[in-house]
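Enquirer: Give me a 3D structure for the following:
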Amino acid sequence: MKPYKYILAAAALTLGVSLTGCNDDDDLIFPDVPETPTGDVKVVASSVVDGAVVNAADVETIYLNYDGIVSLNPAAHITLNGTSLWAETTDGGLLLHVELQPATAYTLDVPATAVIANKGNSYAQPFSVTFATASDASAADYLTTLSNPSASTQARKVYDFLLAQNGKRILSGAMANVNLNNDFADWVYGTGYAYPAVTGYDFININDSWIDYNDISAPLSQWNKNGLVNYMWHWQAPTDEAAYRAGDTSRYGFYAPGASEQSTEFDIREALKSGTWQNEFIINDIDKVAAVLRKLADAGVPVIWRPLHEAAGSYEYNNPWFWWGRYGEEATKELWKLMYDRLVNYHGLNNLIWVWTAQYSEGYEANMAGGYPGNEYVDIVGVDLYEDNNDAQPGAYQAALAMTGGKRMVALSETGALEMPADCIAKGANWSWFMLWYTYDIANKGLTTDDFGNTAELIRQVMQSPFVINREQMPSLK
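Expert: Below is the predicted model of the structure:
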């Protein structure tokens, strides 16, 4: 150690003067600071706010404005992602010099002993801010209108809100249990201390009597509290005409043969032919769903509508799971357009935001794009991902975005292991929302970790991220 540096450091500490110009400080050891109370002086403004997404090239300094006179304590360090910063005092605060990289999440930490206030009589209060830098990739040129030119005011407001948040914040979401309630959302609230901004429901049992889908109290409660409503459809179809005529739902299924015991021989090719019993069935079922969607429309509730999900089945596009994807992408696209026409043009349902769900696996991007119905029939693209890690999945995001020509937003329409929001934003995986798939009856089981390994701590970390919007932060879009 160089003795003169020790003496200079001690003098600086005594006089409340900052040392910021020393370049050779690797071997500089500062004395311990005596116990000093933390006072009332605090940061009242920061040039980078919590949760901000900034361009790396635009930020060379971060300014912290304090409500009192401050100086730097050379025995403590202000850090950015754990690395000490060059800091200097200015009129009213501190100027921190930074070198930011694109597509990176940052945490600025000013510890309790780093800033001296009240002429050395106390420390300023600690301060931290989390922000991210944007990816270098150019922003997508999204279509600013929905596919339905007659879309309701509420549907347009939801879409506009999602556009405004894209690349800045990700909406939280949770899928409801199949018995049409908000129990899983309540569990997420109890675990993550916030309600999901989006709650998903499923028409899976529309042909059974044990669920009354005309009871819209669960989605209506979500909407009335400023949350968004999502419906999907595990569409169960009869395995033969006898099951259809008898209404024998024990012989209905949504899986293609061989994919599960709950399978069906229902043939989408026949369903697309006018005059067949299969065509009669799909029209009747679409009309049943339309009746519920009409009730929601009459109540002023826009619906993020996601039917015919995961049509490709296998992520390698060689083993369809569901009957609507069993005979190839062209039949699925034709069914999508038939449903679109029936709901929008025949039933006049203008409260729908149409979400197409794609499957992603690296190397199969062309297959992914080949199944897309087109921007004129789709408002948002969803990707269902069940990975064994918490990565942002930027490859899946970029592939889905490219599929639309960069014109439609992309959502993480189903997920298991939760992705880290700051990492998503930093890597340019600008998911519109994420939808955590439910763990059945988790609340009654008293569990704090779900079926995908998401612990209470991790769920809390995600839900409380400054890059996430929960229902509590949602504006009224009515």
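
Enquirer: From now on I want contacts and neighbour counts done on CA atoms only, so please keep to that.
Expert: Noted.

Enquirer: And stretch 203-214, how far out from the chain middle?
Expert: Distance of stretch 203-214 from the chain centroid (Cα atoms, centre = their mean, to the nearest Å) equals 28 Å.

Enquirer: Can you give me the buried ones in it?
Expert: Neighbour counts over stretch 203-214 (16 or more other Cα atoms under 10 Å) mark 203, 204, 205, 206, 207, 213 as buried.

Enquirer: Another for comparison:
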Amino acid sequence: MKKNLFSTKLLLIISFALLVFSCKDDDEVTGTQRYKEPPVLLSSIPATGGTVSFADNSIRLIFDREVTVVDLGMVSVNNAIISGSSISGDTLIFTLDGIDEKTQYTLTIAKGAIKGVPGLLNQEDITVSFNTGEAPALTKTLVTPNASAQAKNVFNFLLENYRNKIISGSMARVNWNTDEADRVYRWTGKYPAINTFDFVHLYASPASWIDYSNTTVAENWWNNKGLVSIMWHWNVPIEGTSNFGFYYTGKNNGEGETSFDITKAVQDGTDENKIIKADLDKVATHLLALQAKGIPVIWRPLHEAAGGWFWWGAKDANSYKALWILMFDTFKAKGINNLIWVWTTETNDNSWYPGDAYVDIIGRDIYNKKDAAAIYKEYLSIRKTYPGKMVTLSECGNVANISQQWSANAKWSWYMPWYDYNATDESEHSHATKAFWTDAFASDKVITRDQMPSLK
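Expert: Now for the predicted structure:
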């Protein structure tokens, strides 16, 4: 009896051992097999043939095991850029730059670009195709309550042409003139459609050399079907002197610098606040004078704030936004209704944005950038951040030709090169050469003043 019991136990032990070794062999075979196979794509987000928002900028690929990227340069997507990759377990994530609306894209991972862990390099191309949907609808109403008929006409004109054509613009030679536009006319036989003026010398007006109360130059431009734009390099007193400046201390090599404190300027009752309110009253007088003559204004104040080089951007975002809203509310209380409000982004500065209720158009100032694809990348990033707003090249200088930018899909509402104070008709222009303007006006996508309708 004991012998039989011993035999039975022995058989059980042997059977268990055989089972264990059999399973081990199976595991070893399976593992060996995996080492001999390339990774297999199981699914993707978006799925092949799917449609995603044009604001999406990543694609996720789920494999049957962990993978590594051997050569990111062997991964591509048509009409866009692979800017990075990351791995989370069996999921490979690619970050895409340049994804636009209503476009079909195909991500291609070339043979040998990725490797399974464990496993081999991918032995054939892996592709995922997807489509992007339309961008969200643009805001069709101005933020100014009871906007004037002329302001509405201009805004609707901008909306109608946005991403279909680009409107040409020029900057005054410092303040209250059309000198740059006149030079462009002498070069090309055509005027830009927009002329931008600057209240930079508000503190000195009226004077023999500057008088903003004389609106003849703006009237003539508007009466010739041109659009009037005004910006404001806001000069304030420089402490301990009789001079004025708009650069913050330490931002312009000592020239025109002020330590004027915006955090105090937005506090009722401070000396800084009194200066601000007096200037707003003065500007309001000039804007109301234009309004009385039926002239709408594309208004771009407090620009490039997040850069920190102007006093209005030298402190914090909340103080800046408070100043913007103070200006907006002051003008509203005075009955100013002829403005189209343009806010200028430095990109990645959404915390400085005053809000959709206070801004009609988003501007971007770009200098010394000849790469049209890089400019398009900025344009698209802004569109995605502020999808309900038109985007414009509010200032530029020494950039890719407008035809190149348009071909790269940087379809700004308008463009405006900065002035060159010392330029002549014969000399090179530091921001926009004769060749730049000739190229722009040769395009049927560029609107010049002679092509403008009456928007009165």
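
Enquirer: Would you pull the TM-score for this pair?
Expert: The TM-score (TM-score structural alignment, normalised by the length of the second structure) is 0.68; 323 aligned residues with a Cα RMSD of 2.0 Å.

Enquirer: picking up where we left off before, mark which of the buried residues of stretch 203-214 of the first structure are part of strands, please.
Expert: Among these, no member falls in strands (DSSP state E).

Enquirer: Where do the strands of the stretch 251-400 of the second structure begin and end?
Expert: Remark: strands assigned in the stretch 251-400 of the second structure by DSSP state E, counting those that start in this stretch are 257-258, 297-301, 339-345, 361-369, 390-399.

Enquirer: Please identify the residue in the first structure that aligns with residue 360 of the second structure.
Expert: Aligning on TM-score structural alignment places residue 360 of the second structure opposite residue 379 in the first structure.

Enquirer: Return the residues in contact with its match.
Expert: 146, 147, 353, 354, 355, 356, 408, 409 (Cα atoms under 8 Å, 6 or more residues apart in numbering).

Enquirer: again, only this time at 10 Å
Expert: Contact analysis of residue 379 of the first structure by Cα atoms under 10 Å, 6 or more residues apart in numbering lists 143-148, 159, 304-305, 352-356, 404, 407-410.

Enquirer: I'd like to know which of those are buried.
Expert: Buried among the contacts of residue 379 of the first structure (16+ other Cα under 10 Å): 146-148, 159, 304-305, 352-356, 404, 407-410.

Enquirer: and of those, the nearest to residue 189 of the first structure?
Expert: Comparing these against residue 189 of the first structure with Cα to Cα picks out residue 304 as the nearest, at 21.5 Å.

Enquirer: right, and the closest one touches residue 200 too?
Expert: Yes - here residue 304 of the first structure reaches residue 200: they are 8.7 Å apart, a contact under Cα atoms under 10 Å.

Enquirer: list the residues that contact both of the two?
Expert: Here residue 304 of the first structure and residue 200 have 228, 229, 230, 231, 232 as joint contacts, going by Cα under 10 Å, 6+ apart.

Enquirer: For the corresponding residue of the second structure for residue 302 of the first structure, give me its contacts.
Expert: With TM-score structural alignment defining the correspondence, residue 302 of the first structure maps onto residue 296 in the second structure. Taking Cα under 10 Å, 6+ apart, we find residue 296 of the second structure in contact with 147-155, 222, 227-229, 287, 290, 337-340, 455-456.

Enquirer: coming back round to it: any chance of the buried residues of stretch 203-214 of the first structure in a markdown table with distance to residue 176 of the first structure as columns?
Expert: Converted to a markdown table, those look like this (distance: Cα to Cα, whole Å):
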| residue | distance to residue 176 of the first structure |
| --- | --- |
| 203 | 11 |
| 204 | 12 |
| 205 | 13 |
| 206 | 15 |
| 207 | 18 |
| 213 | 14 |
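
Enquirer: can you tell me which of the strands of the stretch 251-400 of the second structure comes nearest to residue 405 of the second structure?
Expert: Comparing the strands of the stretch 251-400 of the second structure against residue 405 of the second structure with Cα to Cα, the closest turns out to be strand 390-399 (9.1 Å).

Enquirer: Who are the packing partners of the helix or strand that the closest one is followed by?
Expert: Using DSSP states H and E, the helix or strand that follows strand 390-399 of the second structure in sequence is helix 402-407. In terms of contacts (3 or more Cα pairs under 10 Å, 6 or more residues apart in numbering; DSSP states H and E), helix 402-407 of the second structure is packed against strand 166-171, helix 372-385, helix 434-441, strand 446-447.

Enquirer: how distant is the first one from the center of its chain?
Expert: Right, strand 166-171 of the second structure. Strand 166-171 of the second structure sits 18 Å away from the centroid of its parent chain (Cα atoms, centre = their mean).

Enquirer: That strand vs the first structure, average offset?
Expert: With mean Cα distance after the TM-score superposition for the first structure, strand 166-171 of the second structure departs from the first structure by a mean of 0.3 Å once superposed.
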